[in-house]
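J.: test case, fold it:
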Amino acid sequence: MEQDTTEIVGFHAHVYFDTSTRDVAAHVREGLGARFEVRLGRWFDQPIGPHPKGMYQVAFLPNQFEKVVPWLMLNRQGLDILVHPETGDDLTDHTDRALWLGNKLDLNINFLQQITKT
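T.: Model (predicted):
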C-alpha cells in the first residue's frame, strides 16, 4: 500500500560518536546549529534507547531535509548518522524507513518493539 509523504511530520538525525570522536561530533553539531533551522538535542555519552553508542539527536522539519541531509553527507567527518522520518511508527521509522550515512549500526530493535507495544 502506497503511503503519502504528508504522513512525515519531521525528521531526526542521530549523530553517533564515542570518546575519540566527541570533538568531531561537536564540530558537526556547531555547523548544523549555525546553518539550519534545527532543534539540537541533548548529548548522550552512553547508549540510550535503541541507540548502540553515544549520540545526539537533530530534529528538523520536512522542508529542511533537502538542505540538512546533503550537508551531513558532505560534512559528517567520518561519523555514522541515522536519518529517519517521524510518522508515529518508531519501529518502522528507525528500521525500514531509515537512511544511513556512514556505517549502518545495529540498533536495539527489541527496545523499539517494546515501546511500540505500549
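J.: could you use CA atoms for every contact and neighbour count after this?
T.: Will do.
J.: and for Arg22, the neighbour number?
T.: 17 (other CA atoms under 10 Å).
J.: residues contacting Val38?
T.: Val38 sits next to Leu32, Val58, Ala59, Phe60, Leu61 when contact means CA atoms under 8 Å, 6 or more residues apart in numbering.
J.: next step: these restricted to strands.
T.: Val58, Ala59, Phe60 (DSSP state E).
J.: if we can go back for a sec, could I get the contacts of Val38 as JSON lines with distance to Leu112?
T.: Below are the contacts of Val38 laid out as JSON lines (distance: CA to CA, whole Å):
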{"residue": "Leu32", "distance to Leu112": "27"}
{"residue": "Val58", "distance to Leu112": "19"}
{"residue": "Ala59", "distance to Leu112": "19"}
{"residue": "Phe60", "distance to Leu112": "21"}
{"residue": "Leu61", "distance to Leu112": "23"}
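J.: and this one, so I can compare the two:
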Amino acid sequence: MPEITGYHAHVYFDAETQDLAQKLCEDVSRLFPVQMGRMHARNVGPHPRWSCQLGFAPDAFDQVIPWLMLNRNGLTIFTHPETGNHLADHRDRALWMGEMLKLDLSIFEKTNA
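T.: Alright, predicted model coming up:
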C-alpha cells in the first residue's frame, strides 16, 4: 500500500468567483497548517479551470477537509493524496466537493502508466 505523504486541495474558480476563492484559500491557510499556492487565472496542469492549490500534511486532513466542506460557498474543490503516483492520485484516489470535472490526465500517463 502506498504511503500518503500529503494532500493537495485545488479550489476551482473563474473571473466571477475569484475573490470568493481567494478569501476561502486565505482563510483556510490562516486557520490551519495549509500552504496556499498561487491563484492561477488560467488552467494549470491537469486542471480544467482556474485554481489555487492548498497543500497540507496527512495529520491535518481531519481538520481541513470538514472545514472546506462547510465553507466552500458553492466552489468546486478537487482533493487528492500525494503518494508519488500522480496518475493514480488524480484518477483513482481523489475526492470531489461540488461538480466533478474532467481532468486532463494525459500529462501523467507517460510517467505513471
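J.: strands along structure 2, start to end?
T.: Using DSSP E, strands in structure 2 cover 6-13, 34-43, 50-56, 77-82, 95-97.
J.: out of these, nearest to Glu109 of structure 2?
T.: Closest approach to Glu109 of structure 2 among those (CA to CA): strand 77-82, 16.2 Å.
J.: neighbours around the aligned partner of Ser20 of structure 1 in structure 2, how many?
T.: Under the alignment by TM-score structural alignment, Ser20 of structure 1 pairs with Glu16 in structure 2. Residues near Glu16 of structure 2, counting by other CA under 10 Å, number 8.
J.: now do Lys23 of structure 2
T.: 11.
J.: roughly how far does it sit from Asn71 of structure 2?
T.: 11 Å (CA to CA, to the nearest Å).
J.: need the counterpart of Gln113 of structure 1 in structure 2.
T.: By TM-score structural alignment, Gln113 of structure 1 lines up with Glu109.
J.: which residue sits closest to its match, ignoring its sequence neighbours?
T.: Nearest non-adjacent residue to Glu109 of structure 2, counting by CA to CA, 6 or more residues apart in numbering: Leu87, 6.5 Å away.
J.: ok, Ala41 of structure 2 next?
T.: Ala41 of structure 2 sits nearest to Trp50 (CA to CA, 6+ apart), 5.1 Å away.
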